[in-house]
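Asks: Need a 3D model of the following:
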Amino acid sequence: MFLKTKDGLTPTPLANQMAAIIPDALEQLASSFNQFGSFDISQRSEPLRIAVNPFLALSLPAKLHLHLEKVAPNILLEVENWDETTPSKLSNGDIDLAINYYPMTLPKEIISQPIITDTFQILARVNHPLQKQPNISYIDTIHYPFATVIVKGWNDRVTVISKVFAQHNLAPKMGYRSQVFSSVAQVAAESDTLLPCSSLISPNVFPHLAPIQLIDESPLVHEDVHLYYHHRRRNDPLIECVFSMIKQIADDLDSKSRT
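Replies: Next comes the predicted model:
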């Protein structure tokens, strides 16, 4: 396993290979043993670190925190934005799981489970001219600027609204882009700017904004939402438990958005 050199012991290539795979093997073994015991999330006290696409972070993380406060009060939920470093953080164990749309170009060791299918919507201030206009089409919206959130590693090059409008041979006027969602929402609330947004948000998040009703044959766009994590955590009961919570929260938000 080691070779004796003038400087001491040097690991052999075999030792280096074993060092790379043993940590994963031990984690998988620990997860397997956990399955035979009784998993009780209320007894867990470690931090739970997740990365979330800002489009999906408006309500999901807060709802998850409020639920964890009731069932696992000793777990500290730590949330960060999904960016280009998220895949490596999942691989290194710096974060436990992540939430984003699917598919994503990721290393093969990052696996995922489907949570829900999200339907994008367009928000405008409550007294926006389009809120009073019947029979709104995509063509009507191009007369107004759009504000969008920049998500590194997801839409930093091409926005979702640009892809959708291209299908109708249209091009949206981009008025403002920012990585800060509250800043984008403020621009929409104080001007005629339109804001493309996930439907998985609580009604009270943007009290000064409301969705406009398009008459086109289909919703703005459908995107599958997945939970991402490293394959070594695939049998981890904590991941499975949190996945169930997130899925239920997403289902509830989706149901409220349709009423």
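Asks: going forward, measure contacts between C-alpha atoms and count neighbours the same way
Replies: OK.
Asks: for the residue nearest to Leu64 when sequence neighbours are not counted, helix, strand, or coil?
Replies: Distance criterion CA to CA, 6 or more residues apart in numbering; nearest residue to Leu64, sequence neighbours excluded, is Ile246 at 6.6 Å. Using DSSP: H, G, I helix; E, B strand; the rest coil, the secondary structure recorded for Ile246 is helix.
Asks: For Ile246, give its distance to Thr119.
Replies: Ile246 is 17 Å from Thr119, where distance means CA to CA, to the nearest Å.
Asks: now swap in Pro237 and tell me
Replies: Applying CA to CA to Pro237 and Thr119 gives a distance of 30 Å.
Asks: Of Ile246 and Thr119, which one has the most company?
Replies: Ile246 (21 against 17; other CA atoms under 10 Å).
Asks: Am I right that that one is in contact with Pro114?
Replies: No. Assessed by CA atoms under 8 Å, Ile246 is found out of contact with Pro114, at 10.7 Å.
Asks: what comes into contact with the top helix by length along the chain?
Replies: Longest helix in the chain, counting residues (DSSP state H): helix 13-36. Here helix 13-36 makes contact (CA atoms under 8 Å, 6 or more residues apart in numbering) with Met1, Phe2, Arg232, Arg233, Asn235, Asp236, Pro237.
Asks: how about a cut-off of 10 Å?
Replies: With contact meaning CA atoms under 10 Å, 6 or more residues apart in numbering, helix 13-36 is reached by 1-2, 10-12, 231-238.
Asks: any chance of these in JSON lines, plus distance to Ala57?
Replies: JSON lines is the format used below for those (distance: CA to CA, whole Å):
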{"residue": "Met1", "distance to Ala57": "48"}
{"residue": "Phe2", "distance to Ala57": "49"}
{"residue": "Thr10", "distance to Ala57": "47"}
{"residue": "Pro11", "distance to Ala57": "45"}
{"residue": "Thr12", "distance to Ala57": "46"}
{"residue": "His231", "distance to Ala57": "24"}
{"residue": "Arg232", "distance to Ala57": "25"}
{"residue": "Arg233", "distance to Ala57": "23"}
{"residue": "Arg234", "distance to Ala57": "23"}
{"residue": "Asn235", "distance to Ala57": "26"}
{"residue": "Asp236", "distance to Ala57": "24"}
{"residue": "Pro237", "distance to Ala57": "24"}
{"residue": "Leu238", "distance to Ala57": "21"}
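Asks: want to put them side by side, so please do this one too:
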Amino acid sequence: MAKDLSANLDLNLLKTLLVIYQEQNLRKASERLFVTQPAVSHALQKLRLHFGDDLFTKTRTGLTPTPYADQLCLELAPALDNLFTAVNTNQEFNPAEITGKLRIALAPQYIYAFGSKLYLLIEQQAPNCQVEVINWSATTFPELLNGNIQIALNYDIDSTSKELYRQTIPGDKAVVIVRRDHPFTNSSITIPEAKEAKFACLIVPERNEQVADIEQYFAHYDLIPNIGFRSTSPEAVLQVVKQSDHLFPSIDIMVADDDPDFRKIEAIVNGPIVGFSSVCFYHQSKHKDPLTQWLFGLIKQLHMELQ
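Replies: Now for the predicted structure:
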């Protein structure tokens, strides 16, 4: 008969295992758990003996999980989330009592629009936690699945894992951003009117790394846009726009209506429009988690204030 590995297993050890898995560094794990590094090392040794596996191997940059640890932690993360949610269901949620680290991934357009404001809003209500607002990257979805990222915001993305929940924030509007004294003075612009223009475009991870959104718009007219500049940095794109006649297709929250350097032109597109819905992604197990829903509420609040 197979050994029951759940017998006499301390839940605190499982929590430590997940934090080590997420951080892949004993020092960072100890800081996040508010214990000493030797205590984390001792816990890891207990876990290795219990599961009969090394769990992690040392590398130049930290720790790399074994295949067994990978499988174990991917299954443990949602299970423990559900367990802790069930245990704490009847307790009133108070952001002021949050400690530890919150990691939030935002696509570049949202980091530029309200990344710092999001931190200040969290800091106001939850002053005892550490906040990391990071750029959306190729690792964002895996980190959402393993619990290393609490919540993430981007445009909607197809073909995501069924383990991820998508919560939409409505209201995004496609606009074209130009410098304040741009020679095109109309309040709206169509694709035929823009066919001779040069574009500066933002590269949004998981969205348009290979094909820019403006290329999809132009394709409906059998046209090819003149894209002069693309970057993952909103600041770099806006600097180009500020010092040239480039057009920057984006969403209306990128710059304020009264920005002294830029103005927004309504984008008019006949035919299917590439969606600009803002979507928060988080693990399915966190759908009723008060902490995750609090974070979603703050993101939604800031997003709506900018519209």
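Asks: that older thread, against the second structure, where does the next helix or strand after the longest helix of the first structure fall?
Replies: On the C-terminal side of helix 13-36 of the first structure, the closest following helix or strand by DSSP states H and E is strand 47-52. Mapped onto the second structure using TM-score structural alignment, strand 47-52 of the first structure spans residues 101-106.
Asks: which stretches of the stretch 151-259 of the first structure form strands?
Replies: 173-178, 195-197, 209-211, 222-230 (DSSP state E, counting those that start in this stretch).
Asks: ignore the last one, the stretch 1-150 of the first structure
Replies: Using DSSP E, counting those that start in this stretch, strands in the stretch 1-150 of the first structure cover 2-5, 8-11, 47-52, 76-81, 97-102, 110-119, 121-125, 145-149.
Asks: Can you point out the buried residues in the longest one?
Replies: Pointing back at strand 110-119 of the first structure there. Ile110, Ile111, Ser112, Ile115, Ile116, Thr117, Asp118, Thr119 (16 or more other CA atoms under 10 Å).
Asks: residues near Glu92 of the second structure, how many?
Replies: For Glu92 of the second structure, using other CA under 10 Å, the count is 8.
Asks: Tell me the counterpart of it in the first structure.
Replies: Checking TM-score structural alignment: Glu92 of the second structure goes with Ser38.
Asks: Same check on Ile151 of the second structure?
Replies: Using TM-score structural alignment, Ile151 of the second structure pairs with Leu97 in the first structure.
Asks: I'd say that match and Leu227 touch.
Replies: Yes. Counting by CA atoms under 10 Å, Leu97 of the first structure touches Leu227, with 6.9 Å between them.
Asks: Need the overlap of contacts for the two.
Replies: Shared contacts of Leu97 of the first structure and Leu227 (CA under 10 Å, 6+ apart): Ile50, Ala51, Val52, Ser112, Ile239, Val242, Phe243.
Asks: In PyMOL, how would I select just the buried ones from the residues you listed?
Replies: Only the buried entries of these go into this PyMOL selection, using 16+ other CA under 10 Å:
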select buried, resi 50+51+52+112+239+242+243
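Asks: would you turn the shared contacts of Leu97 and Leu227 of the first structure into a markdown table with distance to Leu77 of the first structure?
Replies: Below are those laid out as a markdown table (distance: CA to CA, whole Å):
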| residue | distance to Leu77 of the first structure |
| --- | --- |
| Ile50 | 8 |
| Ala51 | 11 |
| Val52 | 12 |
| Ser112 | 20 |
| Ile239 | 13 |
| Val242 | 11 |
| Phe243 | 14 |
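Asks: Out of the shared contacts of Leu97 and Leu227 of the first structure, the closest to Cys197 of the first structure would be?
Replies: Closest approach between these and Cys197 of the first structure, by CA to CA: Val52, at 14.7 Å.
Asks: I'd like the distance between the closest one and Ser244 of the first structure.
Replies: Where Ser244 of the first structure is concerned, Val52 of the first structure sits at a distance of 16 Å (CA to CA).
Asks: which residue in the second structure lines up with Asp236 of the first structure?
Replies: Under the alignment (TM-score structural alignment), Asp236 of the first structure maps onto Asp289.
Asks: got a list of what its match touches?
Replies: The contact partners of Asp289 of the second structure, by CA under 10 Å, 6+ apart, come to Asp81, Asn82, Phe84, Thr85, Ala86, Asn88, Thr89, Phe93.
Asks: cutoff 8 Å now
Replies: Thr85.
Asks: Same check on Asp259 of the second structure?
Replies: By CA under 8 Å, 6+ apart, the contact set of Asp259 of the second structure is empty.
Asks: so how far is Leu202 of the second structure from it?
Replies: 19 Å.
Asks: Then Ala152 of the second structure?
Replies: 18 Å.
Asks: try Leu80 of the second structure
Replies: Distance from Leu80 of the second structure to Leu202 of the second structure, by CA to CA: 38 Å.
Asks: Can you pick out the residue with more neighbours from these two?
Replies: Set Leu80 of the second structure next to Leu202 and count neighbours by other CA under 10 Å: Leu202 wins out with 25 against 17.
Asks: The more buried one against Ser231, yeah?
Replies: Yes. Counting by CA under 8 Å, Leu202 of the second structure touches Ser231, with 5.3 Å between them.
Asks: intersection of neighbour lists for these two?
Replies: With CA under 8 Å, 6+ apart, Leu202 of the second structure and Ser231 have common neighbours Val237.
Asks: that older thread, quick check, nearest of the shared contacts of Leu97 and Leu227 of the first structure to Val126 of the first structure?
Replies: Val52 (27.8 Å).
Asks: List the residues that contact that closest one.
Replies: Contacts for Val52 of the first structure (CA under 8 Å, 6+ apart) come out as Val79, Glu80, Asn81, Trp82, Ala98, Ile99, Asn100.
Asks: now do Leu144 of the second structure
Replies: With contact set as CA under 8 Å, 6+ apart, Leu144 of the second structure has these partners: Gln150, Ile151, Ala152, Leu164, Phe281, Tyr282, His283.
Asks: what do you get if the cut-off is 7 Å, keeping everything else the same?
Replies: Gln150, Ile151, Tyr282, His283 (CA atoms under 7 Å, 6 or more residues apart in numbering).
Asks: Can you flag the buried ones in those residues?
Replies: With burial judged by 16+ other CA under 10 Å, the buried subset of those is Gln150, Ile151, Tyr282, His283.
Asks: In JSON lines: these, plus distance to Leu121 of the second structure.
Replies: Formatted as JSON lines, those follow (distance: CA to CA, whole Å):
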{"residue": "Gln150", "distance to Leu121 of the second structure": "16"}
{"residue": "Ile151", "distance to Leu121 of the second structure": "16"}
{"residue": "Tyr282", "distance to Leu121 of the second structure": "20"}
{"residue": "His283", "distance to Leu121 of the second structure": "23"}
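Asks: counterpart of Lys264 of the second structure in the first structure?
Replies: So Lys264 of the second structure corresponds to Pro211, using TM-score structural alignment.
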